[in-house]
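Visitor: Compute the structure for the input listed below.
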Amino acid sequence: MPELPEVETVRRGLSPAMEGAKLARLQLNRTDLRFPFPENLVAAVEGRQIIALGRRAKYLLIDLEDDLTIIAHLGMSGSFRVEEEALGTFHHPRSKDEKHDHVVFHLERGNETLKVIYNDPRRFGFLHLAKRSELDLYPAFAQLGPEPTGNALDAEYLGKRFSGKVQPLKSTLLDQTVIAGLGNIYVCEALWRAHLSPKRAAGSIVTPTGRPKKELVLLTEAIRAVIADAIAAGGSSLRDHIQTDGSLGYFQHSFSVYDQEDKPCRTPGCGGTVSRITQAGRSTFYCPRCQK
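Guide: Purely as a prediction, here's the structure:
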């Protein structure tokens, strides 16, 4: 499933095409994806201008005029692509599996017309509609923690959330009420950068009074850095994820521990070997020698 950097990459790729454009027509090629489309979706959004594209955790937010927001989730295999129609030609190649083109946003900007197409072979994605002024009440957002890219995530905040926790660091960091949008790949990478074992109790890097120890400061910096690096690389193109122009993300070529089982640890001077364990049904990759 695409994680935060992949969704942020999609947002940035779609913004130039969608922001400021008029949503002239919304074409639904089926009645549902993971969930049925809202009954009033087409009537509510057609003819409205797209004000901005945002993101909350792993959700794409398409803000329209009149306080409306389309909430999109890519599921396991969803992707968007942009087709700019000019003089009968397309600047971007058509999809090779157009039978999975389930939603088409027909956009107008002045004399320019273009299409943004949502393709989803497994149909685990979805579109919902909400009032922008009530997004905090949307069930998936109501309990979300701060974004790993925002100023609200710091060692002081995590110190309060980790205090007294006996749960492993790995499962604590995957808790979306602690940090929004942080997934398995980037938790493994951040813990490796901070040289912390995924099995270590979250409360062990906090003082008895809830103050962050040096290890938590380093972990916070590692989380922010690994997310920034992944966004800069266009995310990771594991399985089905591609960018809006059809190109791939390249952060997977920089994985230090994720999916690197039995390979030498990349920490200079470590000499250890990356191991894989299972925690809460998820694969965890780490170096037992340098991650303590």
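Visitor: contacts and neighbour counts: CA atoms only from here.
Guide: Will do.
Visitor: Leaving out chain neighbours, which residue sits closest to M76?
Guide: M1 (4.4 Å; Cα to Cα, 6 or more residues apart in numbering).
Visitor: which ones are touching the one you found?
Guide: 74-77 (Cα atoms under 8 Å, 6 or more residues apart in numbering).
Visitor: And it, how close does it get to D240?
Guide: Separation of M1 from D240 (Cα to Cα, to the nearest Å) stands at 9 Å.
Visitor: what is in contact with those two at once?
Guide: Joint contacts of M1 and D240 (Cα under 8 Å, 6+ apart) are 76-77.
Visitor: most neighbours, which of the contacts of M1?
Guide: L74 (26 neighbours; other Cα atoms under 10 Å).
Visitor: So D63 lies in a helix, does it not?
Guide: No - looking at D63 with DSSP: H, G, I helix; E, B strand; the rest coil, it is strand, so not inside a helix.
Visitor: and the helix or strand harbouring G13, what other elements does it pack with?
Guide: In the assignment (DSSP states H and E), G13 maps to helix 4-18. Under the contact definition 3 or more Cα pairs under 8 Å, 6 or more residues apart in numbering; DSSP states H and E, helix 4-18 sits against strand 50-56, strand 59-64, strand 79-86, helix 214-232.
Visitor: Would you mind finding the most buried of those?
Guide: strand 59-64 (a mean of 23; mean count of other Cα atoms under 10 Å).
Visitor: same for that one, what does it pack against?
Guide: helix 4-18, strand 50-56, strand 68-73.
Visitor: possible to save those as JSON lines with distance to L137?
Guide: As requested, the helices and strands packed on strand 59-64 are arranged in JSON lines below (distance: least, Cα to Cα, whole Å):
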{"stretch": "helix 4-18", "distance to L137": "21"}
{"stretch": "strand 50-56", "distance to L137": "13"}
{"stretch": "strand 68-73", "distance to L137": "13"}
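Visitor: I have a second one here; can you model it like the first so I can compare?
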Amino acid sequence: MPELPEVETTRRGIEPHVTGAKVREVIVKRHDLRQPISPTLSTIEGRKILSVARRSKYLLFGIDDGSSVMIHLGMSGSLRVIAPGEAWKKHDHVGITLSNGKQLRFHDPRRFGLALHFTLPPEEHPLLKGLGPEPLEETFGVKYLRSACSTRKAAIKLVIMDAKVVVGVGNIYASESLFRAGILPQTAANTLTLPRLKRLTSAIKEVLADSIEQGGTTLRDFLKSDGEPGYFRQKLFVYERKGEPCLKCGTPIRHAVMGQRSTYWCPKCQR
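Guide: Have a look, this model is predicted:
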């Protein structure tokens, strides 16, 4: 599914087209996504979109009446900025027509996404409350990660994928970060020394920042806001490279299932 870099890439792509624009019309073709589309979504007609933010994998549109629209891309969703007259595709579910002559179109073949309208402060919404810090912000540092890991015997890969510990470190990026840090994914979190945690913190930030810069990881269903796929996938060192030689040392990459997710590592570079 689209991960933090894909969502951030989308946010940056659509932000200049929607910020400051008024909503002329909200069109809902299908309501039954993972949760039903909010019946109050149409009340943003005539209102101005003040901002486009991201919290974890959720896009948050700030409306000038103090409400918010939350969009989650689910497993296969995408947002495009298009002309209102463009033909609707089979899995286009929501269109938000703007005063600048553009339309924000939400496409979601598997319908695991969300399009919710609410008046709560975003940080109090049930889907956002209790989330860990953003990995690219200063609140996520080695001291924080050390504290979070100190009492956890679980594998470090599972810990950094826990959204209550840190948001947005999905399966691909967890594997790649642990490779950069030279840490085996099976290592018990509470056994990691401060220098190793420092390397891991830096690796997580670097991997995510690099992916955002490249436009997100190329997944089968993900498209950027301009309709083009991301390109970070070609730079992956271990993910989905089972049996292939490590790009650093030549040792075959190994694979196992952890927490029902595929995990990849180099047995020589990672310890």
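Visitor: Could I get the TM-score for this pair?
Guide: TM-score for the superposed chains, counting by TM-score structural alignment, normalised by the length of structure 2: 0.96, backed by 271 aligned residues with a Cα RMSD of 1.4 Å.
Visitor: At which residues are the strands of structure 1 located?
Guide: Counting by DSSP state E, structure 1 has strands at residues 22-28, 50-56, 59-64, 68-73, 79-86, 89-90, 101-109, 112-119, 126-131, 275-279, 282-286.
Visitor: For the ones you listed, could you give me CSV that also reports distance to A225 of structure 1?
Guide: Listed next are the strands of structure 1 as CSV, based on distance: least, Cα to Cα, whole Å:
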stretch, distance to A225 of structure 1
strand 22-28, 36
strand 50-56, 19
strand 59-64, 21
strand 68-73, 24
strand 79-86, 25
strand 89-90, 37
strand 101-109, 34
strand 112-119, 30
strand 126-131, 30
strand 275-279, 23
strand 282-286, 18
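Visitor: so which of those strands comes closest to F255 of structure 1?
Guide: The minimum distance between F255 of structure 1 and those falls on strand 282-286, with 10.5 Å, by Cα to Cα.
Visitor: Now do the closest one: distance to the chain's middle.
Guide: On the basis of Cα atoms, centre = their mean, to the nearest Å, strand 282-286 of structure 1 sits 19 Å off its chain's mean C-alpha point.
Visitor: Neighbours of the counterpart of I183 of structure 2 in structure 1, how many?
Guide: Matched by TM-score structural alignment, I183 of structure 2 corresponds to L196 in structure 1. Residues within reach of L196 of structure 1, counting by other Cα under 10 Å, total 24.
Visitor: What's the match for R224 of structure 1 in structure 2?
Guide: So R224 of structure 1 corresponds to K205, using TM-score structural alignment.
Visitor: and the closest residue to that match other than its chain neighbours, what does it touch?
Guide: Closest residue in space to K205 of structure 2, ignoring its immediate chain neighbours: L136 at 5.7 Å, by Cα to Cα, 6+ apart. By Cα under 8 Å, 6+ apart, the contact set of L136 of structure 2 is 205, 208-209.
Visitor: just A194 of structure 1 next, same as before
Guide: The neighbours of A194 of structure 1, taking Cα under 8 Å, 6+ apart as the test, are 215, 218-219, 222, 291.
Visitor: Can you lay out these as JSON lines showing distance to I70 of structure 1?
Guide: JSON lines is the format used below for the contacts of A194 of structure 1 (distance: Cα to Cα, whole Å):
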{"residue": "E215", "distance to I70 of structure 1": "40"}
{"residue": "L218", "distance to I70 of structure 1": "37"}
{"residue": "L219", "distance to I70 of structure 1": "34"}
{"residue": "A222", "distance to I70 of structure 1": "32"}
{"residue": "Q291", "distance to I70 of structure 1": "42"}
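Visitor: wait, which of those is closest to E39 of structure 1?
Guide: The closest of these, once distances to E39 of structure 1 are taken by Cα to Cα, is A222, at 43.4 Å.
Visitor: quick one: that closest one from A194 of structure 1, how far?
Guide: Per Cα to Cα, A222 of structure 1 is found 6 Å from A194 of structure 1.
Visitor: Just want the most central residue of structure 2.
Guide: Centrality entry for structure 2: nearest residue to the mean C-alpha point is L4, 2.2 Å, by Cα atoms, centre = their mean.
Visitor: Hmm, that residue is touching G168, no?
Guide: Yes - between L4 of structure 2 and G168 there is a contact under Cα atoms under 8 Å: 4.9 Å.
Visitor: Please enumerate the shared neighbours of those two.
Guide: Joint contacts of L4 of structure 2 and G168 (Cα under 8 Å, 6+ apart) are 56-57.
Visitor: Looking at structure 1, name the residue matched to G243 of structure 2.
Guide: Aligned by TM-score structural alignment, G243 of structure 2 pairs with D262 of structure 1.
Visitor: In structure 2, what range does stretch 161-175 of structure 1 match?
Guide: Using TM-score structural alignment, stretch 161-175 of structure 1 pairs with 148-162 in structure 2.
Visitor: Flag every buried residue along the matching stretch.
Guide: Buried positions in stretch 148-162 of structure 2, judged by neighbour count with 16 or more other Cα atoms under 10 Å: 148-149, 155-162.
Visitor: which among the contacts of L136 of structure 2 gets closest to P16 of structure 2?
Guide: A209 (20.5 Å).
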